[in-house]
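Asker: My questions are about this predicted structure, shown below with the sequence.
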Amino acid sequence: MDNVNYTDVLIVGAGPSGLMMAAQLLRFGVQPVIIDSKSGPDRTSKAIAVHARSLELLRQMGLADPLLAQGTPCYGMQLQSGRNILGKLDFSQMDSPHTVFPFIHIVPQDKTEKLLIDRLTENTCPVKWETRLVSIRQDDKVARVELRNQETVQKWECKWVIGADGIKSTVRECIGISFEGRPYHGRFFLADVQIEGADKRLAHFFMSKKGFLGIFPYGSNGRYRLFGLLPKEKENQGSPDIQYADIKPIVEERVGFELPVSQIFWISRFLLHKRMAEQFARQRCFLIGDAAHVHTPIGGQGMNSGIQDAANLAWKLAGVINGRMDSQVLHTYPLERMPVARATLRTTDRAFKIMTAVPSWLLPLRNTFLSLGLRYIAKKSVRIGSLFDHIAQLDVHYRKAPLAVHHATGRGVQAGDRLPFLPIFDEKTKTRTDLHRWCEKPGFVLLLLGTISQHHLHQVGQWVRQKYPREMHLYYLPYSGENRDVFDAFDVKSDGTKIVLIRPDMHIGYINDMLNVSLIDTYMEEVLGWKNFGHLSKIH
């Protein structure tokens, strides 16, 4: 009889999405197996934009500071036609940013991956390189998987399988989920180069009659990413390799002047796709990241969306594996993430077509439209902030999904929203912190706002310790002038109260104006399928 290996979770693909999934599961006490067909970690930069929402999740895990030390903040964008500036947005002009990271952090993808690989290594969860998925057979109880490592075939029985294996996902193919969409016309190029004396604060987009070119600063010593569409005569050249000499005339034609490039680090040409999986889950298998959705690099949404997929799914899957939640909660992963993916595909597709697919006779009108639009936005800080929130994925919410239960008055923060970043004065420790810092322990956070008696507070504390001793953390913020912004955001008056249940991924699950712990029990048990019991056994 063949030897069979067993695991609760098999993650296929060790890119940013798969690594984030593994790191999140470890955070919740689940030890996954993660494989990748490559011989080892990537050494190329690939995706370079890490948005504020991803940084918030990495901060929750204690990984944001090491990543910030390795990259460069980008504080806005500038549109140009040659040397003529069409418009500019400066994120530093936001009066009250909605995040502790009011910029786009530019860092090579391999650095982000290394940070996550190091976290896995610290938790004795190494990536099994040179191991590829061959087949999956699944039913409602188990997924039987065949893997190949060089010449060795391994058989595994897995409770769950995560497909994080990119646009050509073997997991997606094995479970028969279609990948609907199409490639964009033409081929595109990426080049990482060194440019002397260029602006390091802003991303530059050149909109000429000859085509589109993006220039993004990252790293130190004048390192930049170039991105553009190859002309038709360069699309079908015999060799798949491309040299900077091939694109140098294109770059300078679109920029309108000679670009002082002193060194070339990496260059590639490729097709772009707009695709989305018909489903994000089937029986025991889930798709995340590029295995579930791919779109253009405009806005740097791809890697960041995959990181959020992982954060959304991991706590739910860990809750099921640890026997605390009913498996029905897993159905909310596609219900929450598929609408976000569709919206992102729509937005990036429109932006990309404006940049690259406008007929030549309409270009002056296009440029005028973009110039007027940017200048309109730049006139008011609140408009800049709204655009930044959208780019940085801070405005993603799950208000219409089943896990969002809003039983409160007011039009401020709603159940399903991302927990807002709000500085606070901690009355207990007499220190300054923020709401996100209160979410750094794995598990749920129960936030009590308003004026509550010590007796009532003591009762709530006892209830949390008895019912959710390791899974829920209690924080109380009494009404005070120091924390007025928090109470205004949640629509709490000086004599009012509010209970806010924050999910492990820092989205809000439940809000109520009444301080009644039985309502939280009802939410946990009826909405999440929570199981309270003394001895913790695994229920799959």
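Answerer: Structure received.

Asker: can we go C-alpha only for contacts and neighbour counts from here?
Answerer: OK.

Asker: Identify the residues contacting stretch 264-275?
Answerer: Contacts of stretch 264-275 with the rest of the structure, by C-alpha atoms under 8 Å, 6 or more residues apart in numbering, involve 44, 179-184, 186-194, 240-244, 293-296, 345, 349.

Asker: Check which residues of that stretch are buried.
Answerer: Neighbour-count burial for stretch 264-275, counted by 16 or more other C-alpha atoms under 10 Å, picks out 267-269, 272-275.

Asker: Of the contacts of stretch 264-275, which belong to strands?
Answerer: In strands, judged by DSSP state E, the following of those are found: 179-183, 188-194, 293-294.

Asker: Out of these, the closest to H331 would be?
Answerer: H293 (18.0 Å; C-alpha to C-alpha).

Asker: check contacts around the closest one.
Answerer: 167, 274-277, 341.

Asker: now the residues you listed as TSV including distance to P217?
Answerer: Shown next, in TSV, are the contacts of H293 (distance: C-alpha to C-alpha, whole Å):
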residue	distance to P217
I167	27
K274	26
R275	28
M276	30
A277	32
A341	27
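
Asker: Export these as a markdown table, with columns for secondary structure.
Answerer: Below are the contacts of H293 laid out as a markdown table (DSSP: H, G, I helix; E, B strand; the rest coil):
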| residue | secondary structure |
| --- | --- |
| I167 | coil |
| K274 | strand |
| R275 | strand |
| M276 | strand |
| A277 | strand |
| A341 | helix |
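
Asker: Going by distance to W160, which of the residues you listed wins?
Answerer: Proximity of those to W160 (C-alpha to C-alpha) peaks at A277, which lies at 18.6 Å.

Asker: Comparison target below:
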Amino acid sequence: MVRSTRDELVTEVEVLVVGAGPTGLMLGCELRARGVDCLVVERGPDIDPRTRAVMVHAASLERFEALGQREALEARGITQLRIGFHTHGGYWALDFTDQDTPFPYYLNIPQPAVEAVLADAYRDLGGRLVRGVDYQGHREEDGAVLVRLRTGTGDVTVAARWLVGADGSNSTVRQELGLGFDGITYPMSYLLAEGIPLAEPRRDESAMYIGTGGAVSLLPMPDGTVRVAGPVARQLLDRDAALEFDEFQDTVGELGFGATLRLAKPDRLAHYQVHERLADRLRVGRALLVGDAGHLNSPAGGQAMNTGFADAAALAWRLARLTGSGDGDPALLDDYARERRAAAAEVARTTGVLPLLEAMRAASDASDASATADAERAVQDGLAGLADSWSQLYMSYPAPGEDDGTALATAGNRTTHRLRPGARVPRHVPDRDHFTLLLPPDTPAADGAGVAATAGLPPSTVIARQTARQAAFLTEPAPVLVRPDGYVAAVLGPDGGASHRARDLDLAATRTGAGAADTIGLDLSGGVSV
């Protein structure tokens, strides 16, 4: 296999990732952490300086922690504890401080800073990142993907075992695959301004200000600036039309919140439209899609970048089993596509907050006690579990036997979440290279060894105990086999058999011929759960 320095192209690679945004770089880090040979290419010459995505939620912070990059990320961001919703006469808070995570908060951090942290981490892990390279197309041949790339000095063909399109909403990889990208475009312009605020906002809280003519978010940024953005434009603006500062100030001022939403001076002005779209498929042969290349959703709750990070984690462990000396079943990638497409559809559902904003307006404007009570109940129903859903800590994929390709995942919350195949295990630090068998908290060591001996586990399965909190997510005590991405592969019966068996366990066992002697780390003092 031909090799060169890490910032130059190679002619052969295990995984070629097109796109060096947050999702592509996270995938690169996840792959390199598993020792997978990886090349990331990017059309642009450098990181785009524009602040696009901003929020990094708890589930993503756990992924940065596993990569050893959380502290570097937090050093560039600002910690946020809640989202406040303001109307004229009403205030409601969405609190993130009581969740099942070591990091019960979210960060506001400009996307370029996220990309810088990930790019440094990727290179430190031995990854190759080449900018100024344009994807031109690909074809499959003899168990490989031949990818045509255009550089400043000419065209190059790179042979990869797998191709991943992480090249954003206008993905050329998706277009090359001929995949539809159906959905909707919101029929209004969103306005955006960043700069120094006239009135100092709360530094630990992002906010939504809701008036009769629209709503905007106010997001504190780590450098003392704020972002004000939302659907308040009087009309749909021409794509190429310039947004003037006075126009922005006047339009936002019509919401009636005075100096709170005014800037002393803008550093950036923009307008855009919001799309909700979902690719027909996330896998075609040896090519896969991640992040915005496969799905778009409303900016409410700051979900887009976090959903891309979850795509990366879900894909990386599967690709690791299909590269190097691994002989994994490619059907693992069909499960990636099925699960993450369902998750993207569920995220789009949770970010549809217009009914909630209308309920808040109604609660503020109600003229009698009965109407006020009804509107307040509607608000509380809309807020219930929303912080948990946006944190992505309680996601559950539809089980294979329950999914005809149209089923949604469930974003879930701490009250309704249950451990079943496809469910995320809260407060669990997954072993990136191995499955983990979590035994009930009071399992004697001898019994734990017996379960491991009869369960037909994947090789080198790590053995640990559930925490009491994790056990509470089960309807009855049972061992739980957890995948390397932190999701349940199977809930085992008392005899070690899978009472609810997921496809991932079947594929892993088929791939390895796993047996009891392959288990490692019989640590019943708590293991890898936190």
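Answerer: Arrived safely, thanks for sending. Since the model is a prediction, treat every value here as computed from it, not as a measurement.

Asker: TM between them?
Answerer: The TM-score (TM-score structural alignment, normalised by the length of structure 2) is 0.81; 487 aligned residues with a C-alpha RMSD of 3.6 Å.

Asker: re the thing from before, ok, of the ones in strands among the contacts of stretch 264-275 of structure 1, which come out buried?
Answerer: The neighbour-count criterion (16+ other C-alpha under 10 Å) marks 179, 188-194, 293-294 among these as buried.

Asker: Could you work out the most separated pair of those residues?
Answerer: Spanning the widest gap among these are F179 and Q194, at 37.1 Å by C-alpha to C-alpha.

Asker: Show me the subset of the contacts of H293 of structure 1 that structure 2 keeps too.
Answerer: Counting by both residues aligned by TM-score structural alignment, their matches' C-alpha atoms under 8 Å, the members of the contacts of H293 of structure 1 that carry over to structure 2 are 167, 274-277, 341.

Asker: So what does T212 of structure 2 match up with in structure 1?
Answerer: By TM-score structural alignment, T212 of structure 2 lines up with K209 in structure 1.

Asker: ok, and the closest non-adjacent residue to the counterpart of P102 of structure 2 in structure 1?
Answerer: Matched to structure 1 by TM-score structural alignment, P102 of structure 2 sits across from V100. The shortest distance from V100 of structure 1 to any non-neighbouring residue, by C-alpha to C-alpha, 6 or more residues apart in numbering, is to F421 (7.2 Å).

Asker: Please apply the same query to V33 of structure 1.
Answerer: Per C-alpha to C-alpha, 6+ apart, closest to V33 of structure 1 is L10, 4.9 Å.

Asker: what about the counterpart of the one you found in structure 2, distance to L118 of structure 2?
Answerer: The alignment partner of L10 of structure 1 in structure 2, by TM-score structural alignment, is L16. Distance, L16 of structure 2 to L118 of structure 2, using C-alpha to C-alpha, to the nearest Å: 17 Å.

Asker: Please apply the same query to F64 of structure 2.
Answerer: Distance, F64 of structure 2 to L118 of structure 2, using C-alpha to C-alpha: 9 Å.

Asker: the more surrounded of the two?
Answerer: L118 (27 against 22; other C-alpha atoms under 10 Å).

Asker: before we move on, what SS does the more buried one have?
Answerer: helix.

Asker: Once you drop chain neighbours, what's closest to it?
Answerer: Per C-alpha to C-alpha, 6+ apart, closest to L118 of structure 2 is L25, 5.9 Å.

Asker: aligned partner of that neighbour in structure 1?
Answerer: Per TM-score structural alignment, L25 of structure 2 is aligned with L19.

Asker: That match: which element?
Answerer: Using DSSP states H and E, L19 of structure 1 sits in helix 16-27.

Asker: buried residues in that helix?
Answerer: For helix 16-27 of structure 1, by 16+ other C-alpha under 10 Å, it's 16-27.

Asker: Report the central residue of structure 2.
Answerer: T307 (2.3 Å; C-alpha atoms, centre = their mean).

Asker: circling back: closest one of the ones in strands among the contacts of stretch 264-275 of structure 1 to D488 of structure 1?
Answerer: Comparing those against D488 of structure 1 with C-alpha to C-alpha places H293 closest, at 37.1 Å.
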